[in-house]
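Novice: For reference, the sequence and a predicted model appear below.
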Amino acid sequence: MAAYARSLRANGVPVPGIARKLVITSGKNKGQRPSIATVYCILADADQADGTA
């Protein structure tokens, strides 16, 4: 999910649009969409891991 979110962001999709396209694939909330805040956290963690923050 994080890789897809990063690719959407690289293509210029705004974060609310990314949240609408993502679906949680496992766990208690399987099949639901993540919140916008969760998407921001996913992208921030990915940026820190890549060293681009």
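Specialist: Nice, I can see it.
Novice: CA atoms for contacts and neighbours, from now on please.
Specialist: Will do.
Novice: gap between the residue lying farthest from the centre of the chain and V15?
Specialist: Ranked by distance from the centre of the chain (Cα atoms, centre = their mean), the top residue is K28, with 17.9 Å. Separation of K28 from V15 (Cα to Cα, to the nearest Å): 23 Å.
Novice: this is the comparison structure:
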Amino acid sequence: MALHLREQNFSLRDIAASLVITKGKKKGRHPSPATVLRMLHDHDEATATAAASTS
């Protein structure tokens, strides 16, 4: 969902407000914009690493 919203040029705050944590201690709450940034950054790195290893 976060990737889809980022493609639509939503801000980190808007993305964080749209997401809901489904597990753990903070279940039912929204993640912080910093958490969303970290998740997207980790995804981008993993994607880049996967693309580099297939070349």
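Specialist: Perfect, I can see it now. Values in this document were obtained by computation on a predicted structure and should not be read as measured data.
Novice: circling back: what does the residue farthest from the centre of structure 1 align to in structure 2?
Specialist: Structural alignment places K28 of structure 1 opposite K25 in structure 2 (criterion: TM-score structural alignment).
Novice: Any figure for the gap between that match and Q8 of structure 2?
Specialist: K25 of structure 2 sits 30 Å away from Q8 of structure 2, taking Cα to Cα as the criterion.
Novice: now I15 of structure 2
Specialist: Remark: distance between I15 of structure 2 and Q8 of structure 2 (Cα to Cα) = 10 Å.
Novice: quick one: which of these two has more around it?
Specialist: Neighbour tally, I15 of structure 2 and Q8, criterion other Cα atoms under 10 Å: the higher count belongs to I15, 22 against 9.
Novice: element containing the aligned partner of the more buried one in structure 1, please.
Specialist: Applying TM-score structural alignment, one finds that I15 of structure 2 aligns to I18 in structure 1. In this assignment (DSSP states H and E), I18 of structure 1 forms part of helix 15-21.
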